[in-house]
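Trainee: Sequence plus predicted model, see below.
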Amino acid sequence: MARRSANPLPMDAGPAPASSPTAAASGQRRHCLRLPVLASLIVAALLAGAVLAIAVMQRTGWQSVTAIALLLCVVLGLLTRRVLRPVPSADTDAAVFQQLATAMPDAVVISDGRTLAYANPAAKRLLAIDTPAYAQRLANDIALAGCSDETPFPMSLRGRNDEVLQCSVIARPIRFAQTSCYLFVIHDLSEIERGRAALAVSNAELQAMAGRLFSLQEDERRSISRDLHDDIGQAITAIKLAACASRDETDTARRQDDIDQIIELADSTVTKLRNLSMLLRPPQLDALGLEAALRWQANMLFRSTPVELLLDVGNLPRRPSNEVEQACFRIAQESLTNALRHARASQVSLQLHADADSGLQLRVVDDGEGFDPDGPRGLGMIVMRERAQSAGGSLSIETAPGEGTRIDLHLPYAAAH
């Protein structure tokens, strides 16, 4: 890629070649050469002025000679300023380059193809260039990548912790310390790539969740429709038939039996309607609040199971909003249900307390089998996280195979919109 120098430059030599003795001597020679040039100009101007003055005096007199002398002084002043004007030195250029490279957020590297001649602070933070072996390997990698113009080209580089960094590199040939080198500007794209991958995973999860939620809604509607038709509808039909039979019954004992049957059917119908409404929203949540609803739901789920339930539900200083209560209740319900169905736990604890950050903290812990957090995730976990985020809170899940599961939920008292 770049012409190799016979004398490799040391790493981080710095862009200040003019600060060497050779550069200083070169600057002194340039300064000394300007003095003879200035003296020659002055002598030539004086001779020309003398000749011109003699010629003018013979024709016009002393007034014209004075004007010519003034004009000559102006010309000599301009020539002196031009010759003695400061010339930018290599030291100034090196200082400007160093300031710009230090302020740049991207990594700036100068390489002759074998060694790194210069690296700015961003390059030292991003790459392990303080290791000589790594520096030489990086120079070789960049040299092998090659470049035909100054357009960015992608490269995979190893960072300080041996992680693979996806970078965009711009290369430009330069002359550095009398050596043909390349200037590289390296822009780290790893965060962008990780964000893009995370966004793709989130989009896939959202699409799967949207499809699954639509399917669940349809299943729930069919279930409610079936319960209303099969249970509630048949019970109401039985009540109607018993009422018609009792109206035409002349026997008092039989009429009393029909009335008792009507009352029994009405009671069972009311119970079925209550259970159906509890599936949609528990009445304890509206009537008694979040704490009582959680205690009732937990006791109902663990009533007929051998799993030990540990409840620690404290009283909140104030009642959360309806949206926050609904989110907390559903997440607790899903967590307890998962612990019973999938974890094979022997003990499950549920805790609800006020958080020091003006919110509430829910924790559900089981000693079950756990699962791989990086493996495939079920829809229930995704829905719980979406519920927490929609209510302005956060959900964290800590688990590992054979180590149980802990779910921590933090919610504000009022959902942020």
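Mentor: Great, that's in hand. Treat the numbers as computed from the prediction; the structure is a model and nothing was measured.

Trainee: switch to C-alpha atoms for all contacts and neighbour counts from now on
Mentor: Fine.

Trainee: Hmm, residue 244 and residue 259 touching each other?
Mentor: No: judged on C-alpha atoms under 8 Å, residue 259 makes no contact with residue 244 at a distance of 10.4 Å.

Trainee: Looking at these two, which one has more neighbours?
Mentor: residue 259 (18 against 12; other C-alpha atoms under 10 Å).

Trainee: Name the SS class of the more buried one, please.
Mentor: helix (DSSP: H, G, I helix; E, B strand; the rest coil).

Trainee: who's in contact with it?
Mentor: Counting by C-alpha atoms under 8 Å, 6 or more residues apart in numbering, residue 259 makes contact with 242-243, 246.

Trainee: which of those are buried?
Mentor: 242-243, 246 (16 or more other C-alpha atoms under 10 Å).

Trainee: what number of residues lie near the spatially closest residue to residue 188 that is not a sequence neighbour?
Mentor: Counting by C-alpha to C-alpha, 6 or more residues apart in numbering, residue 167 is the residue found nearest to residue 188 once chain neighbours are left out, at 4.6 Å. Residues near residue 167, counting by other C-alpha under 10 Å, number 20.

Trainee: in what helix or strand does residue 167 lie?
Mentor: Per DSSP states H and E, residue 167 falls inside strand 164-176.

Trainee: before we move on, what about residue 395?
Mentor: strand 394-399.

Trainee: what helices or strands is that strand leaning on?
Mentor: helix 379-390, strand 405-412 (3 or more C-alpha pairs under 8 Å, 6 or more residues apart in numbering; DSSP states H and E).

Trainee: in that strand, what counts as buried?
Mentor: 394-395, 397, 399.

Trainee: JSON lines for these, including distance to residue 199?
Mentor: Formatted as JSON lines, the buried residues of strand 394-399 follow (distance: C-alpha to C-alpha, whole Å):
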{"residue": "394", "distance to residue 199": "18"}
{"residue": "395", "distance to residue 199": "18"}
{"residue": "397", "distance to residue 199": "20"}
{"residue": "399", "distance to residue 199": "23"}
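
Trainee: For the protein, which segments are assigned as strands?
Mentor: Along the chain, counting by DSSP state E, strands occupy 107-111, 116-119, 153-158, 164-176, 179-188, 308-313, 347-355, 359-366, 394-399, 405-412.

Trainee: Dump these into JSON lines; add distance to residue 271 as well.
Mentor: Conversion of those to JSON lines gives the following (distance: least, C-alpha to C-alpha, whole Å):
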{"stretch": "strand 107-111", "distance to residue 271": "71"}
{"stretch": "strand 116-119", "distance to residue 271": "77"}
{"stretch": "strand 153-158", "distance to residue 271": "66"}
{"stretch": "strand 164-176", "distance to residue 271": "62"}
{"stretch": "strand 179-188", "distance to residue 271": "64"}
{"stretch": "strand 308-313", "distance to residue 271": "26"}
{"stretch": "strand 347-355", "distance to residue 271": "28"}
{"stretch": "strand 359-366", "distance to residue 271": "30"}
{"stretch": "strand 394-399", "distance to residue 271": "35"}
{"stretch": "strand 405-412", "distance to residue 271": "33"}
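
Trainee: Pasting the second one now:
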Amino acid sequence: PDGILLVDAEGVIREANSMAQQLFGYQRDELEGMSVDRLVPPHVRPDHGSHRDRYSRAAAVRPMGIGMELRAVRNGGIEFPVEISLAPIDGPDGNTWTVATVRDVSLQKRLRDFGAGALRASEEERARIARDLHDDTAQRLATVLVRLRLLENEIEADEAMARIDEIRTALQDTVEGIRRIARGLRPPELEDAGLESALRSHTRMLREGRGVDVLLDVHAVDEYLTQDGRLILYRIVQEALNNVVRHAGVPQARVTIRHEDGRITGIVEDQGTGFFPQHLALEGRGLGLLGMQERAVMLGGSVAVESLPGQGTRVRLDIPVEIEREVGSV
């Protein structure tokens, strides 16, 4: 159940349901008549009135889950994370009043933080393995290649030279494969040049290594994402494209990512074999989708799959982004 507050144009609470009383730790007669500013953290109270005024001038329904990190304050000064939905109504005094629906998301935030910590640990381990592969294993193999070239100068027998040439080719392929794996584990372009560059590098690897051509249409979204956010988005697209390679049976795919109306939306689609989404687990794709969904949830977003046999597959990504930080505005 959610707490519900009815707030007048002056920011005074006129009505509060029983859940609001539980959330904030006040009796009904204490809440009703109280300024709503008392329910936000002290450091945002000086600006909270201007937030309310701005909302009143362009009052509209503001749904929950729009990517803002909000906090409220219980009786006794204890802060807790909340999601808040706002809706304007006509007040009995002729002014616009606001219905604020408040949801305690403490548990969800703890779960997201736990998941983000696990993801960060996983990515750090990926980075370590990538460094080891590139700096140690690949370099050792490269040294072997140099020694083979030196050996070629000392051997004249055609048969031995042919064998050495085969070994050299195999080693060159192995070195390139290891470097390709290292780039996949931790794409350096993501930190150096941003999401689009990292995705272009990955799609180039798919084209050269797997024969899948990906049409990439990425609008500038890096400015709306933290470094962790860019990495999460990259991993979601990477997994969706891996599914195209493994299951679609076609050599083309399309990726579209753009920012509009306070959200980042992404589509990864192909015209391949398709499937019934309800059969994901039976077809071995359930864990991949679950991983994409879990990553999206860490950003407050979602991933959905649309597909039918013979009609291709479309993976939709939707992530709310915080354009203007409004921490604590109830």
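Mentor: Cool, got the structure. Source: prediction; values computed, not measured.

Trainee: TM-score of the superposition?
Mentor: Scored against TM-score structural alignment, normalised by the length of the second structure, the superposed chains reach a TM-score of 0.44; 180 aligned residues with a C-alpha RMSD of 4.4 Å.

Trainee: between the strands of the first structure, which one is nearest to residue 196 of the first structure?
Mentor: Set against residue 196 of the first structure and scored by C-alpha to C-alpha, the strands of the first structure come closest in strand 164-176, at 12.6 Å.

Trainee: and the closest one, which residues are buried?
Mentor: 165-171, 173-174, 176.

Trainee: Ok, stretch 255-262 of the second structure next?
Mentor: Those would be 255-257, 259, for stretch 255-262 of the second structure by 16+ other C-alpha under 10 Å.

Trainee: which one of those residues is nearest residue 191 of the second structure?
Mentor: Nearest member of these to residue 191 of the second structure, counting by C-alpha to C-alpha, is residue 257, at 18.3 Å.

Trainee: packing partners for the host helix or strand of residue 287 of the second structure?
Mentor: Taking DSSP H and E as the criterion, residue 287 of the second structure maps to helix 286-298. Applying 3+ C-alpha pairs under 8 Å, 6+ apart, one finds that helix 286-298 of the second structure contacts helix 106-132, helix 227-243, strand 302-307, strand 313-320.

Trainee: what does it contact?
Mentor: In contact with helix 286-298 of the second structure (C-alpha under 8 Å, 6+ apart) are residues 112-113, 115-116, 232-233, 235-236, 239, 280-281, 302-304, 317-319.

Trainee: same check, this time on stretch 110-129 of the second structure
Mentor: The contact list for stretch 110-129 of the second structure (C-alpha under 8 Å, 6+ apart) reads 182, 185-186, 297-298.

Trainee: Spell out the residue ranges of the strands in the second structure.
Mentor: Using DSSP E, strands in the second structure cover 3-7, 13-16, 70-73, 79-90, 96-104, 213-218, 252-260, 263-270, 302-307, 313-320.

Trainee: Name the residues of the longest one that are buried.
Mentor: What it means is strand 79-90 of the second structure. In strand 79-90 of the second structure, counting by 16+ other C-alpha under 10 Å, buried: 79-89.

Trainee: Closest one of these to residue 130 of the second structure?
Mentor: Distances from residue 130 of the second structure to the buried residues of strand 79-90 of the second structure, taken by C-alpha to C-alpha, are shortest for residue 81, at 36.8 Å.

Trainee: Isn't that closest one up against residue 108?
Mentor: No: taking contacts as C-alpha under 8 Å, residue 81 of the second structure lies outside contact range of residue 108: 9.3 Å.

Trainee: Can you tell me the closest non-neighbouring residue to residue 16 of the second structure?
Mentor: residue 5 (4.7 Å).

Trainee: for that neighbour, what are its contacts?
Mentor: 13-17, 20, 99-102.

Trainee: Show me which of the contacts of helix 286-298 of the second structure are buried.
Mentor: 112, 115-116, 232-233, 235-236, 302-303, 317-319.

Trainee: quick one: which of the buried residues of stretch 255-262 of the second structure is nearest to residue 51 of the second structure?
Mentor: Using C-alpha to C-alpha, these come closest to residue 51 of the second structure at residue 259, 24.3 Å.

Trainee: Show me the helices in the first structure, by range?
Mentor: 21-59, 62-84, 90-103, 121-126, 132-145, 190-227, 234-248, 252-280, 283-287, 290-301, 322-338, 379-390 (DSSP state H).

Trainee: looking at those helices, which is buried most?
Mentor: helix 322-338 (a mean of 20; mean count of other C-alpha atoms under 10 Å).

Trainee: any idea how far residue 278 of the first structure is from residue 187 of the first structure?
Mentor: Per C-alpha to C-alpha, to the nearest Å, residue 278 of the first structure is found 57 Å from residue 187 of the first structure.

Trainee: try residue 234 of the first structure
Mentor: Distance from residue 234 of the first structure to residue 187 of the first structure, by C-alpha to C-alpha: 71 Å.

Trainee: Surely the residue nearest to residue 188 of the first structure is in contact with residue 158?
Mentor: No: counting by C-alpha under 8 Å, residue 167 of the first structure does not reach residue 158; the two are 9.9 Å apart.

Trainee: sorry, back to before: run the angle between the helix holding residue 287 of the second structure and strand 302-307 for me.
Mentor: 140 degrees (axes from the mean of the first three to the mean of the last three C-alpha atoms, to 10 degrees).

Trainee: buried sites along helix 286-298 of the second structure?
Mentor: 288-289, 292-298.

Trainee: do the same with stretch 160-180 of the second structure
Mentor: Buried residues in stretch 160-180 of the second structure (16+ other C-alpha under 10 Å): 164, 168, 171-172, 175, 178-180.

Trainee: Report the two of those separated the most.
Mentor: So, those by C-alpha to C-alpha: farthest apart are 164 and 180, at 24.1 Å.

Trainee: could I get the buried ones among the contacts of helix 286-298 of the second structure as JSON lines with distance to residue 142 of the second structure?
Mentor: Shown next, in JSON lines, are those (distance: C-alpha to C-alpha, whole Å):
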{"residue": "112", "distance to residue 142 of the second structure": "43"}
{"residue": "115", "distance to residue 142 of the second structure": "38"}
{"residue": "116", "distance to residue 142 of the second structure": "37"}
{"residue": "232", "distance to residue 142 of the second structure": "33"}
{"residue": "233", "distance to residue 142 of the second structure": "34"}
{"residue": "235", "distance to residue 142 of the second structure": "30"}
{"residue": "236", "distance to residue 142 of the second structure": "33"}
{"residue": "302", "distance to residue 142 of the second structure": "43"}
{"residue": "303", "distance to residue 142 of the second structure": "42"}
{"residue": "317", "distance to residue 142 of the second structure": "41"}
{"residue": "318", "distance to residue 142 of the second structure": "43"}
{"residue": "319", "distance to residue 142 of the second structure": "43"}
